[in-house]
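**Q** quick check, what structure comes out for this input:
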Amino acid sequence: MSSAHAPVSNPFKQPKAVWAVAFACVISFMGIGLVDPILPALSTKLHATPSQVSLLFTSYLVVTAVAMLVTGWVSSRIGAKRTLIVGLALIVVFAALAGTSGGIGGIVGFRAGWGLGNALFIATSLAVIVASSSGGFAGAIILYETALGVGIAVGPLLGGVLGGISWRGPFYGVAVLMAIALIATITLVRPTPTPARKTGIAAPIKALRHRGLLILGLTALCYNWGFFTVLGYAPYPMELDEHQLGLVFTGWGILVAIFSVFGAPRLQARFGIARTLYANLVLFSLDILVIALFTDNRIAVICGVIVAGIFIGVNNTVTTQAVMTISPVERPIASASYGFIRFIGGGLAPFVAGELAEHFDSQHVPFYLGAAAVLLGALVLTTAHRQLGEAERAQAAEAAAAGPAAARREELEEEALAEDLGSAT
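**A** Okay, here's the model as predicted:
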């Protein structure tokens, strides 16, 4: 069966535990975009250069990347729910501490601790959603990417509102919201047993021996270089205030959410994994190139940033599904391996962008590099063409097998509802 004819499960018919973790994911991903509207304000009020401010992304994402390597080791010893709770608690503490900081160095340091909690939460949350989902594997990934898109969409808007009051506002906002997510996780997610088999600390690195996982990880590194160049450096040439930046990145995030949930599955069903990713990466590279060519034109940059949400949404969903499908190891280990490589690219890109802009005295150069990095990612991906085909066939087979089971679940739910109504009358 081809992917074009695979049945599609409803990703939004899920148990309470899945929704609790998805809600926490929304809040977690809000933390990415929440600080975006205040980057220029931090630069001005704390007397820091753009490259110094970009270290907020670098410390956060590089620590997230490295910590990804130990998430499986921790989770296999204390269980998935406890790992989620520890990760969320760390984010609450370090986000609040970042808000109390008096200088850019302190914020950068506390963002590193925030990144540790983020790694524990992100890698484990995806595994919990996939394991607990009643809508099939593809539905679980779509739900996870929906949470990412909604969080990214709402984050900048809230960050703009809170940042308009004080640059400390977004940090305190994350702390409060993550505390709510922590309570929801404690109360709604069932305790998970400690796995019978412990994960070795070197397991994520060993998993990269698999060609498909390694190539997709390297592709994601290149893609995230372009992604976080746009996210971390585009606020400077736009020269907008906190509220205006919040609106721009909210528009961007809305497109991320829409194309994660609706666009990506339809494009993949029509064109397949390989062609969808190739076209998406090339178009994203061209979008960043437009920003590079017209960096002095505020409207062009704003439009380029918002449109980028389309390509980010498609790439996130299709690539994540492909990684989880082709990996020969357990999905938590695959998630950690993939996250390690891709977040390295995301962490380094904003800092390098700031350094390049200062060295060449040009705001165009970072975006030229970002466009080239994404195009390189498309070229790297071609070396795993066979593995992408295998992933497509595996997803089609899994969707075909899940179809009858999903239909039977719906029949049982309808029968139970009918019985309840009969009892009530």
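
**Q** from here on, contacts and neighbour counts on C-alpha atoms
**A** Will do.

**Q** go through the top helix by length along the chain and flag the buried ones.
**A** The longest helix of the chain (DSSP state H) is helix 385-424. By 16 or more other Cα atoms under 10 Å, the buried positions in helix 385-424 come out as 385, 387-396, 398-400, 402-403, 406.

**Q** please apply the same query to stretch 260-270.
**A** Buried-residue list, stretch 260-270, by 16+ other Cα under 10 Å: 260, 261, 263, 264, 265, 267, 268, 269.

**Q** quick check, the last one in contact with residue 8.
**A** No - in this structure, residue 269 sits apart from residue 8 without contact. The criterion is Cα atoms under 8 Å, and the distance is 9.8 Å.

**Q** please give the structure of this sequence too, so both can be compared:
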Amino acid sequence: MSTPQLTRDDNAATTNSQPKAVWAVAFASVIAFMGIGLVDPILKPIGEQLHATPSQVSLLFTSYMAVTGVAMLVTGVISSRFGAKKTLLSGLAIIIVFAALAGMSGSIGEIIGFRAGWGLGNALFIATALATIVGAATGGVAKAIILYEAALGIGIATGPLLGGVLGGISWRGPFFGVSVLMAVAFIAIVVLLPETPKAAHPTSITAPFKALRHRGLLTVSITALLYNFGFFTLLAFTPFPLDMGTYAIGFIFCGWGILLALSSVFLAPKLQARFGSLPMMALSLALFAIDLAVMGMFTEHKVVLIVGVVIAGAFLGVNNTLITEAVMISAPVERSTASAAYSFVRFGGGAAAPWVAGKLGEHNMSLPFWLGAVCTAAAVAVLYIGRTALAHIDDHDPAPHSVEEAQAITVAD
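**A** Next comes the predicted model:
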């Protein structure tokens, strides 16, 4: 999400005067977001050593994203009744257990199942982390969001790199690495984060579905569902035609993550201020669709694929920030409710795309990229059709105004 530009003194205050609790949650957030791209470098080794097809290996993403999306519907219900700290710790504990179990797996089916459990823990954690940082941070909401976005960006960028380094030792290494790091984060939150109060009004499980009646939120959600076909084709399928070692794949997707983080935090706000949210969302998605189409035309050329992956980070970073803001103000409902509804719909694309891409790729390596390009172009069309319902989004301050409203919308945006 977009944040105001800070002066050097502001940044100094942000980095030097935050409570230890804030740093504990921020550290855990880095590790949680590492999980998105962590398995990229080990997809091929897992397939080779466990005798699995690309579509079977891609189910590691599908099970993870499907469970995360469905679980998003109940995270608000859980956190509003048990408090943020208990919800965070529950999510971390689940990730610790299922990441370790994935590392001990002996078949592709076991890993797919344990990744599904991992997705449940991830949903509980990331849906609560931003609210906790906002509640514990000093200096206002804007500075708290800067910290959260920085943690998100670091996690997105370093996940593939860590996966490459540990995957170079064994494909099991990245799973055990996450389990250990999450255990450290769990202890840090137990020690440093004070007990958090429960919400004054428990969230209803039907609230996200009712929120989707609002055309603006539905438009943004369907847009995200469609472009997630392109996003997760890029993330889950590209390692197969690249056919490179774990270190190389890790560095390539690290470059993608760095560009995504930089464009999300620094470039998107400037473009938004100058040209507006809707035009820049449409342009960034159109450029991403073109990027995927070029990768589809030149799939046999590894240089094209590498460049295509890295520059996609810039397009996705801008879009992620702007679409997150749009969700926050697209409907007259609590922002936590809008987040849950949006995440549930968009993860449909995130869950289906890896398996579909893997199946298509078993017949023709170019087809997944073409499908991603077509779906992303369709996302631009949906955004255009629903533009009137989103005409107001640049007239509001997207920053959350209360801890209850400050629920995170994940980057698998």
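
**Q** returning to what we had before: reformat the buried residues of stretch 260-270 of structure 1 as CSV; add distance to residue 162 of structure 1 and secondary structure.
**A** Listed next are the buried residues of stretch 260-270 of structure 1 as CSV, based on distance: Cα to Cα, whole Å; DSSP: H, G, I helix; E, B strand; the rest coil:
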residue, distance to residue 162 of structure 1, secondary structure
260, 27, helix
261, 28, helix
263, 31, helix
264, 32, helix
265, 35, helix
267, 37, helix
268, 38, helix
269, 41, helix
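
**Q** gap between the spatially most central residue of structure 1 and residue 343 of structure 1?
**A** Residue closest to the mean C-alpha point of structure 1, counted by Cα atoms, centre = their mean, is residue 148 at 5.4 Å. For residue 148 of structure 1, the distance to residue 343 of structure 1 (Cα to Cα, to the nearest Å) stands at 15 Å.

**Q** name the nearest residue to residue 276 of structure 2, sequence neighbours excluded.
**A** Using Cα to Cα, 6 or more residues apart in numbering and skipping the chain neighbours, the partner closest in space to residue 276 of structure 2 is residue 394 (6.8 Å).

**Q** map the one you found onto structure 1.
**A** Aligned counterpart of residue 394 of structure 2 in structure 1: residue 392 (TM-score structural alignment).

**Q** could you do residue 25 of structure 2 as well?
**A** Here residue 25 of structure 2 is matched to residue 21 in structure 1, going by TM-score structural alignment.

**Q** which position in structure 2 pairs with residue 67 of structure 1?
**A** By TM-score structural alignment, residue 67 of structure 1 lines up with residue 71.

**Q** the helix or strand encompassing its match packs against which elements?
**A** Residue 71 of structure 2 belongs to helix 54-82 when elements are defined using DSSP states H and E. Applying 3 or more Cα pairs under 8 Å, 6 or more residues apart in numbering; DSSP states H and E, we find helix 54-82 of structure 2 packed against helix 43-49, helix 84-103, helix 108-136, helix 215-237, helix 335-361.

**Q** which one of those lies closest to residue 186 of structure 2?
**A** helix 84-103 (6.2 Å; Cα to Cα).

**Q** okay, and the closest one goes to which residues in structure 1?
**A** So in structure 1, the equivalent range for helix 84-103 of structure 2 is 80-99, judged by TM-score structural alignment.

**Q** next: stretch 221-237 of structure 2.
**A** Counting by TM-score structural alignment, stretch 221-237 of structure 2 corresponds to residues 217-233.

**Q** about what we covered before: I'd say the match of residue 394 of structure 2 and residue 273 touch.
**A** Yes - counting by Cα under 8 Å, residue 392 of structure 1 touches residue 273, with 6.3 Å between them.

**Q** overlap in contacts, those two.
**A** residue 322 (Cα atoms under 8 Å, 6 or more residues apart in numbering).

**Q** mind jotting down where the helices sit in the stretch 151-300 of structure 1?
**A** With helices called from DSSP state H, counting those that start in this stretch, the stretch 151-300 of structure 1 shows them at 169-188, 203-207, 211-233, 235-238, 242-258, 264-293, 298-326.

**Q** so which of those comes closest to residue 59 of structure 1?
**A** Comparing the helices of the stretch 151-300 of structure 1 by Cα to Cα, helix 211-233 comes nearest, at 12.8 Å.
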